[in-house]
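Asker: return a 3D structure for these sequence lines:
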Amino acid sequence: MKMTAEILIGFVAIEHIYILWLEMFAWTTQGRKTFKSFPPDLFEKTKSLAANQGLYNGFLAAGLIWSLLIQDAAWSVNVAYFFLGCVIVAGVFGALTAQRSIFFVQALPAIIALLALLLA
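Answerer: Alright, predicted model coming up:
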């Protein structure tokens, strides 16, 4: 079960690296295709805001990757708990305030990874 938890944590980290790329480097191109419900003129106006959000997603990914590299088992699990918790809170908040699908894309995979980690 430990390996499953680590794979799921890795998946959540990769997902946040993708979000970093989307929000920091592809907001005005791929962002338009991803967020079809946003008005087209919004993307250029919010480019710097999206980049800031992308940076935070990069920090989440870095923390999750760090948790996988820590040799001490207790520290590794605690760091993973913290960063998965951050992803869950961000995903729930985003679902409540921005777009409901954020829960399924961001929070749910982190919840599943956290449950796997708790069972490991």
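Asker: from now on I want contacts and neighbour counts done on CA atoms only, so please keep to that.
Answerer: OK.
Asker: need the contact partners of stretch 28-40.
Answerer: 22-23, 43-44, 47 (CA atoms under 8 Å, 6 or more residues apart in numbering).
Asker: residues of it that come out buried?
Answerer: 28, 31-32 (16 or more other CA atoms under 10 Å).
Asker: helices of the protein, residue ranges please.
Answerer: With helices called from DSSP state H, the chain shows them at 2-25, 30-34, 42-45, 47-69, 73-97, 101-102, 108-119.
Asker: burial measure for the residue nearest to Tyr56 when sequence neighbours are not counted, as a count.
Answerer: Take Tyr56 and drop its neighbours on the chain: the residue closest to it by CA to CA, 6 or more residues apart in numbering is Leu20, 7.8 Å away. If you count neighbours by other CA atoms under 10 Å, Leu20 ends up with 25.
Asker: now swap in Ser67 and tell me
Answerer: 24.
Asker: give me the nearest residue to it, chain neighbours excluded.
Answerer: Ser76 (4.8 Å).
Asker: tell me if I'm right that the one you found and Leu64 touch.
Answerer: No. Shown here, Ser76 and Leu64 do not form a contact pair, counting by CA atoms under 8 Å, at 9.4 Å.
Asker: here is the second sequence; please produce its structure so I can put it next to the first one:
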Amino acid sequence: MGLEMFASQSTQANAFDMDAEFVAQSGAQTALKNQGIYNGMLGALLVASAFLPAGQVKVMAQLGLALFVLIVGIFGGLTATKKIFLVQALPAAITIALGLLAY
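Answerer: Sure, this is the predicted structure:
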């Protein structure tokens, strides 16, 4: 969320493997901010799910959100930059695996 919404354009270009000229465009900035708020709200839902009462609903909510992150990470890795596999899809896959083992 921080990178997409608040980082400098040069930091954004480096983080997302985009041309600096592209990142400087107002449409790209709007898209990045939209992506940032979306990711921030997803993170807020993951944190909020920690406060659900223990049980199947909590586990399914958390695993469902992690599965969502995994699917989006795979799509991003295939379509945007391979780095997304490492920073988004892999942590989600580990989260799902550990969650299933714990359940």
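Asker: overlay the chains and give the TM-score.
Answerer: Laid over one another, the chains give 0.88 as their TM-score (TM-score structural alignment, normalised by the length of the second structure), with 100 aligned residues with a CA RMSD of 1.4 Å.
Asker: on that earlier part again, joint contacts of Ser76 and Leu64 of the first structure?
Answerer: With CA under 8 Å, 6+ apart, Ser76 of the first structure and Leu64 have no common neighbours.
Asker: give me the more crowded residue out of those two.
Answerer: Counting neighbours by other CA under 10 Å for Ser76 of the first structure and for Leu64 shows that Leu64 has the greater number, 27 against 16.
Asker: relative to the second structure, which residues correspond to stretch 47-66 of the first structure?
Answerer: Aligned using TM-score structural alignment, stretch 47-66 of the first structure spans residues 29-48 in the second structure.
Asker: list the contacts of Ile37 of the second structure.
Answerer: Counted by CA under 8 Å, 6+ apart, Ile37 of the second structure has contacts 1, 5.
Asker: one more time with 6 Å
Answerer: Counting by CA atoms under 6 Å, 6 or more residues apart in numbering, Ile37 of the second structure makes contact with nothing.
Asker: now swap in Leu119 of the first structure and tell me
Answerer: No residues are in contact with Leu119 of the first structure under the rule CA under 6 Å, 6+ apart.
Asker: relative to Gln71 of the first structure, how far out is it?
Answerer: 19 Å (CA to CA, to the nearest Å).
Asker: again, but for Trp21 of the first structure
Answerer: Trp21 of the first structure is 29 Å from Gln71 of the first structure, by CA to CA.
Asker: more neighbours: the two, which one.
Answerer: Trp21 (19 against 9).
Asker: neighbours of the nearest residue to that one once chain neighbours are set aside, how many?
Answerer: Nearest residue to Trp21 of the first structure, sequence neighbours excluded (CA to CA, 6+ apart): Gly54, at 7.0 Å. By other CA under 10 Å, 23 other residues sit near Gly54 of the first structure.
Asker: repeat for the one 5 residues further on
Answerer: With neighbours defined by other CA under 10 Å, the count for Phe59 of the first structure comes to 16.
Asker: give the residue farthest from the middle of the first structure.
Answerer: No residue in the first structure sits farther from the centre than Asp41, which is 25.7 Å out by CA atoms, centre = their mean.
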